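Asker: using only what follows, build the 3D model:
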Amino acid sequence: MRRWLCGLTVGLAICAVAAYAGEDGSGGQHVGDTPGLEQPGGEVSASQVPVEQPAKVESAYGDMAEPEDFSGNRRPVISIPSQRGSIRDYQKTVNFARLSSPRRTWESMLRLMDEYSQEVQENGFTYANHARLVYLEEQIVNLFDLREVAPSLRSDVGMEAAVYLRDAIAHFDLPPSDTLPDRTEAFKEMKDGFPGIWNVYGSPIEISYIDSGEFKGRFQFSLYTALNARTMAQRVEHHTYVYPEFAGLREAYFNTPGPGIPDVLIDSLPGWMRRDLWGMRLWQFSIVLILTLGAVLLVLALKRLLRACSQRLPRAVGSALWLLLPLLIIYLAGKLNWFFSEHVFLTGKVLRIVHYVEEGVALLSLVAMILVGGGVLMEIIFLAPRFDKKGVNSYLIRFGLRLASIVVAAVVLLEGLQRMGFTLATVLAGAGVTGLAVALAAQESLRNIFGSIMLLLDKPFKIGQRVKVRGHDGFVEEIGLRSTKIRQLDGHLACLPNEDVARADIENISERPFIRRMMNLALPLDTPSDKVEEAVQIVRDLLAVHEVPRTEVEIAANPELEDRPRLVNEEINQPGYPPRIFFNEFNPASLNLLVIYWFHPPQYWDYLEHTQRINREIMSRFEEAGLRLALPAQRLQLAGDPSRPLEIGSREVNGDEDDLPLAGLREAESPRREPPASGSKS
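Answerer: Have a look, this model is predicted:
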């Protein structure tokens, strides 16, 4: 849990940086003058725009509707689609955002925004008109080319652009809409080499032809227009509104709380809470901070509770409970993102930062939940009694689930990054470069991982088995992704890289069906032949199966065994494996008897107990028969020294030291010194 919480913190920083970086982009469709309702020649004023007269305003709507009466007496009604109506009735009752030509797109924007503006300014955002406003917003967003915008941000970006755009053009009188081409004229111009981008009345407002995507073959306001609509509105806000009924649109949209926040609460706030900061009010920032802090405290409280509960529950249950933490984070992030967008109405960079942070937190929590969920699933599977937790199959299942969870988490991460606005090509390119760097830096580790896969698939040994690998004799304790751990017979732990283990010759001692014993009994060279045959028969009798009565201890433990004698040597007389005893060799100093038998089952300590019993019986029976085992002998012969002739033989001595055979040798080694001559100095 600590790992994915650390990853969560890093993800927050990455998402915040991405939000700032993505906000500065303008779509890359234009190079030229600063966007706005200004041209290189100077400002565009109402007197400079070629218009007929204010009375001719209705021509801007073309044949879509009758002239609007902004006094409120008459206005066109855009119906909410009925779920029971047929498709044909649905199309008749609903005025869609018509995108068949630049002219239709412009007229649709005017009509839909006029309807939206009047609804918001008259009634605000309430639960009563929520469905109607949502439907209008969906139609308005379809007017803009937002293919390069994050899918989760398209609704907010499109609506902000539409509000700023409608506010900007409300400062000017509108010329007839027939100055923009219809569908036939637009395709004719493109056929004649026109680039497929039309500026509305010579302003930076662009309508472009869409050649791919969901709206292929339609006409929408360009991404350049959507991203720069705020700048356009700011540059003309010093002009007087020609249509004052739109003067309160921006205030109503950006600074009016949604239905989830009572208007009475906002009205009761002090004046300093209504001050502007980054295009928003201080009360909006206050709500964001309070709710975010509350969500963090709730998550920390749940974490503390889970830590206390998991210590008292079984491991599998405790691990499953930890899944509640990322689930809560995902739920809170989604709810906060929705509340900030639909009720607090965050806008601009603040909205994007909050959005990226919350989307990043939810995405990382989902990835963490998938990875942790894989471990929980393993614990649940291993609860079944037929699964051996230390077997190779368990490690293969564990490796497969871990790999599957990593793959699923990677797919979810890619989808989440695309939803946040990162293109798949960029993500894959970054992943490719990163993967190449990691592959070059981790060649040894990757080889060991592939070696572990081969070990898990080939199964040359299992956990707990005794093996011999590269001189290491011991029991396998663990098969990891990088190494295999063997507990040697001397107690030392050996960690062998899986690459080396996969290529080495492996001797699996635990897989033997029996323990074979081969021993040699050496008899002296002077043993008669009949004694040799007697020795062979003694060993055969000792190794044969024979019955012995039960001991009192065995009978007391189980009275039913009183009439059932115990079979001795049954474990070395299995079908196909009888004991083999032969007089097979004349050694330089002995006669050799070869004894071979196979002990079943291959239990080492039982084998040693049986071996000890057989050895004692052989010694006892040989002593009774007068048979001796030959001792290692070595014969030395000294030659070439006439002063020390070698005498072979034996004689009894009385204990006189001078009579011992080595007495002369001592005298030879220590000759007597002659007395000094007379008259000489001593």
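Asker: please make it C-alpha for all contacts and neighbour counts, starting now.
Answerer: OK.
Asker: need the longest helix for the protein.
Answerer: If each helix of the chain is counted by residues according to DSSP state H, the longest one is helix 348-381.
Asker: could you point out the helix or strand that follows it?
Answerer: If you walk from helix 348-381 toward the C-terminus, the next helix or strand you reach (DSSP states H and E) is helix 392-419.
Asker: what's the angle from that next one to helix 348-381?
Answerer: Here helix 392-419 runs at an angle of 170 degrees relative to helix 348-381 (axes from the mean of the first three to the mean of the last three C-alpha atoms, to 10 degrees).
Asker: tell me the buried residues in helix 392-419?
Answerer: By 16 or more other C-alpha atoms under 10 Å, the buried positions in helix 392-419 come out as 392-396, 398-399, 401-402, 405-406, 409, 412-419.
Asker: got it, and stretch 421-436?
Answerer: By neighbour count, and taking 16+ other C-alpha under 10 Å as the criterion, the buried residues in stretch 421-436 are Gly421, Phe422, Thr423.
Asker: show me what the longest helix of the chain is packed against.
Answerer: With contacts taken as 3 or more C-alpha pairs under 8 Å, 6 or more residues apart in numbering; DSSP states H and E, helix 348-381 sits against helix 2-23, helix 315-321, helix 324-339, helix 392-419.
Asker: export the buried residues of stretch 421-436 to a markdown table and tack on distance to Gly464 and secondary structure?
Answerer: Output for the buried residues of stretch 421-436, formatted as a markdown table (distance: C-alpha to C-alpha, whole Å; DSSP: H, G, I helix; E, B strand; the rest coil):
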| residue | distance to Gly464 | secondary structure |
| --- | --- | --- |
| Gly421 | 51 | coil |
| Phe422 | 49 | coil |
| Thr423 | 49 | coil |
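Asker: can you lay out those residues as JSON lines showing distance to Glu623?
Answerer: Shown next, in JSON lines, are the buried residues of stretch 421-436 (distance: C-alpha to C-alpha, whole Å):
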{"residue": "Gly421", "distance to Glu623": "94"}
{"residue": "Phe422", "distance to Glu623": "92"}
{"residue": "Thr423", "distance to Glu623": "92"}
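Asker: quick revisit: just the buried positions in the longest helix of the chain, please.
Answerer: In terms of neighbour count (16+ other C-alpha under 10 Å), helix 348-381 has its buried residues at 349-379, 381.
Asker: off-centre distance for that helix?
Answerer: 12 Å (C-alpha atoms, centre = their mean, to the nearest Å).
Asker: ok, now stretch 116-131?
Answerer: A distance of 46 Å separates the C-alpha centroid of stretch 116-131 from that of its chain, computed with C-alpha atoms, centre = their mean.
Asker: for stretch 323-333, same thing?
Answerer: Using C-alpha atoms, centre = their mean, the distance from the centre of stretch 323-333 to the centre of the chain it belongs to is 18 Å.
Asker: one more, please, to line up against the first structure:
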Amino acid sequence: MNLKFILFLHFYLYIVFTSNANELDSLSFNDYSSVSEKQFIEEAIIHPLNPPNTSSPRATIVSFINNMKYSHQILKATYLKNIELPGYFISDSIKEEMYQAELIFDRATDCLDLSSFPPSIQKDMSFSRAIMLKEILDRIPIPDLEKIPNKRDVEYDLENKKHPQLSHWRIPKTEIILVKQATEDSQGQYLFSKETVERIPGFYEEIKHLPYKSENYISKNFYPFYISTPGLLIPPKWISLLPDWSTTMLLNQTIWQWSALLFFIAISIGVAKVLHYILIELMSDRSAVIKQWSKVLFITCCIIIIYFLNRLLNDQVNLVGNVLVGFKIGLEALFWLLFSFLTFHFTSAIAESIINTSNAKKIGLEATYTRAIFMVLSTILTFFVIVFGLSQIGLAVLPLVTGVGIGGIAIALAIRPTLENIIASFTIFADKPYRVNDRVQVLNYNGTIESIGIRSTRIRLLSGPLVTVPNEKMATVEIENIQKRPYLKRDFNIKIKHESSIEIVEKSVQIIKDVLAVPMNSNTPDHPNHAINNMEFPPKVFFNQINNDSFNIYVVFWYFPAEWWDFMEFSEKINFKIIKSLKEASIDFAFPTQTLQLQNSSKSKASTVD
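Answerer: A predicted model of the protein is given here:
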């Protein structure tokens, strides 16, 4: 129930009854209906969804006047009953009667074509436009019923005339027009045209100086009190507490309305700043999940603030006219903008929660694509929210969608490299050639994968710098994933002096095998040499080559697992053991030698130096 409507009528009725009570009691209804007041009201209450009769110009005018008239009558009787009750608040029985009056009033507004107004303000505009139209009809002459086309005239015009003339009807000597609707939901119905509804304020300004017609049941000073009375913010019996200066009109609003407007806006901004400090600034050093959900909570609170501010300014402060339209559309636009942000951050928060609960690496491939999928989803949902929001504030959506479609082609061409990288990232996601923290050799870069994004992959080189490689390249080149090797292989040569006997060489080979083997009497399962004595890859030692200056012993082993620094530490220990064991056996390593022949030219005598 719109209690704003009720309370401004309270104020109006208060003035009417205190200054013109005798005049109102003496007025009689203009007989626009063969149905009695009681029957009309009972029918409206029993069938609240039954629309007004708008099948012809006559039916529409009768419906509008009767609904406005009977709504006013209920409120008049309700007000008299309410002022006799004690207390400052409205009782349930009074609220019920007010609901009945509003129900009938809404049927009057159904006679207006409000399609020129954005959906978000149609309800609000219908109140002021209906009241102003009633003020106009109370002051201008209206033809007798028999001179206004009825449904029979409409049907005759449609069936018997080659060019039907009753597609619209104008109240004589006015620009107030009723138009036959062609839309699907109201086809064939006669409503006050949208052009007429738009121009009602101008019509009212032109006729407000005219006297009321004494033969009609008038609504004296209906609109002036509508634009100056508060809603539930100040209960009806408190109205007298307002100082006289606060009801002075300034730019079509009273001073108290401007004051209330500034007060509530300031309070809303203050509350939003406090919430921003608590939910955004204080949470800046928390985890990504907490920060995302804090943003969601902050935006939700802002939407709630906008909702209540809208209700206060509309229902309680009772703004009207262009001020109402401006603030209503502005708040509606802000509401849908915040709702689009909420949609985006809500899906992002879900993505971060999934990544966090699944223990996925926050910069890994799975985390990246979880974010990407939810980002695409949030972008689509946000787009639809924005389109719907634009339609609610009256902006044409079709040209926007068409423009986006045409501009999308140009954008696609401009971002072609980015699209190639994104598509390549999906290839990397499918093949999984590397993951975060994997050590890779690619494009002459040797380092560790630090992060995998939608557009590029970042590699921390062993020398320190961070290299960013586009995914389009990473998907087309050969990648050596060092991290995925199951073992580390080491092969090296040990050279024995050329003068050594065959027994020395055989002994050397055996010493090296013993160094690499797990001792037979070792019962320790974690002996260091277990790392190179895999059943499928045992260490190998061979006397494989006779050089000009040495005998070569080839050594190879495979270290499990492929942990680089453990491997280096183990190799160092093996080197020390081999050197120590060969020295203890008095076996010397061979060093490269070179023979130079020097010849004395004067004596022609040669000598050899080793």
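Asker: now the TM-score, please.
Answerer: For these two chains in superposition, a TM-score of 0.81 is obtained (TM-score structural alignment, normalised by the length of the second structure); 566 aligned residues with a C-alpha RMSD of 3.7 Å.
Asker: related to what we said a few turns ago, can you redo the helices and strands packed on helix 348-381 of the first structure as a markdown table with distance to Ala556 of the first structure?
Answerer: Rendered in a markdown table, the data for those read as follows (distance: least, C-alpha to C-alpha, whole Å):
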| stretch | distance to Ala556 of the first structure |
| --- | --- |
| helix 2-23 | 59 |
| helix 315-321 | 44 |
| helix 324-339 | 58 |
| helix 392-419 | 43 |
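Asker: Trp278 of the first structure is nearest to which of those?
Answerer: helix 2-23 (13.9 Å; C-alpha to C-alpha).
Asker: how about the closest one: buried residues?
Answerer: The neighbour-count criterion (16+ other C-alpha under 10 Å) identifies Trp4, Leu8, Gly11, Leu12, Cys15, Ala16, Ala18, Ala19, Gly22 as the buried residues of helix 2-23 of the first structure.
Asker: try stretch 212-227 of the second structure
Answerer: Using 16+ other C-alpha under 10 Å as the test for burial, stretch 212-227 of the second structure gives Tyr212, Asn216, Tyr217, Ile218, Ser219, Lys220, Asn221, Phe222, Tyr223, Phe225, Tyr226, Ile227.
Asker: aligned partner of Gln574 of the first structure in the second structure?
Answerer: Using TM-score structural alignment as the criterion, the counterpart of Gln574 of the first structure in the second structure is Asn534.
Asker: list the contacts of its match.
Answerer: Counting by C-alpha atoms under 8 Å, 6 or more residues apart in numbering, Asn534 of the second structure makes contact with Trp558, Phe560.
Asker: let's see 10 Å
Answerer: For Asn534 of the second structure, the set of contacting residues under the criterion of C-alpha atoms under 10 Å, 6 or more residues apart in numbering consists of Phe557, Trp558, Tyr559, Phe560.
Asker: hmm, the second one is touching Phe570, no?
Answerer: No. Contact status for Trp558 of the second structure versus Phe570: not in contact, 11.4 Å apart, counting by C-alpha atoms under 10 Å.
Asker: what is in contact with the two at once?
Answerer: Joint contacts of Trp558 of the second structure and Phe570 (C-alpha under 10 Å, 6+ apart) are Ala531, Ile532.
Asker: those two: who's more crowded?
Answerer: The residue with more neighbours, out of Trp558 of the second structure and Phe570 and counting by other C-alpha atoms under 10 Å, is Trp558; that gives 22 against 16.
Asker: check which helix or strand covers that one.
Answerer: Assigned by DSSP H and E, Trp558 of the second structure belongs to strand 550-559.
Asker: so which other helices or strands are in contact with that strand?
Answerer: Taking 3 or more C-alpha pairs under 10 Å, 6 or more residues apart in numbering; DSSP states H and E as the contact definition, the neighbouring helices and strands of strand 550-559 of the second structure are strand 488-497, helix 502-516, strand 540-546, helix 564-584.
Asker: so how far does the shortest one sit from its counterpart in the first structure?
Answerer: Okay, so that is strand 540-546 of the second structure. Average distance, strand 540-546 of the second structure versus aligned residues of the first structure after superposition (mean C-alpha distance after the TM-score superposition for the first structure): 3.7 Å.
Asker: show me what contacts Arg466 of the first structure?
Answerer: Here Arg466 of the first structure is in contact with 473-477, 486-489, 507-511 (C-alpha under 10 Å, 6+ apart).
Asker: what does it correspond to in the second structure?
Answerer: Under the alignment (TM-score structural alignment), Arg466 of the first structure maps onto Arg439 of the second structure.
Asker: give me the number of residues near the residue nearest to that match when sequence neighbours are not counted?
Answerer: The shortest distance from Arg439 of the second structure to any non-neighbouring residue, by C-alpha to C-alpha, 6 or more residues apart in numbering, is to Thr448 (4.2 Å). Counted with other C-alpha under 10 Å, the neighbours of Thr448 of the second structure add up to 23.
Asker: one more: Asp63 of the first structure?
Answerer: The burial metric for Asp63 of the first structure, expressed as a neighbour count using other C-alpha under 10 Å, is 11.
Asker: could you look up the SS state of it?
Answerer: Reducing the assignment to helix, strand or coil with DSSP: H, G, I helix; E, B strand; the rest coil, the entry for Asp63 of the first structure is coil.
Asker: just checking, it touches Arg111?
Answerer: No. No contact is recorded between Asp63 of the first structure and Arg111 when judged using C-alpha under 10 Å, the distance being 11.5 Å.
Asker: let's have the contacts of Arg466 of the first structure in TSV, adding distance to Asn199 of the first structure and secondary structure.
Answerer: Conversion of those to TSV gives the following (distance: C-alpha to C-alpha, whole Å; three-state DSSP):
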residue	distance to Asn199 of the first structure	secondary structure
Asp473	83	strand
Gly474	81	strand
Phe475	79	strand
Val476	76	strand
Glu477	74	strand
Ile486	76	strand
Arg487	79	strand
Gln488	82	strand
Leu489	85	coil
Glu507	81	strand
Asn508	81	strand
Ile509	84	helix
Ser510	83	helix
Glu511	83	helix
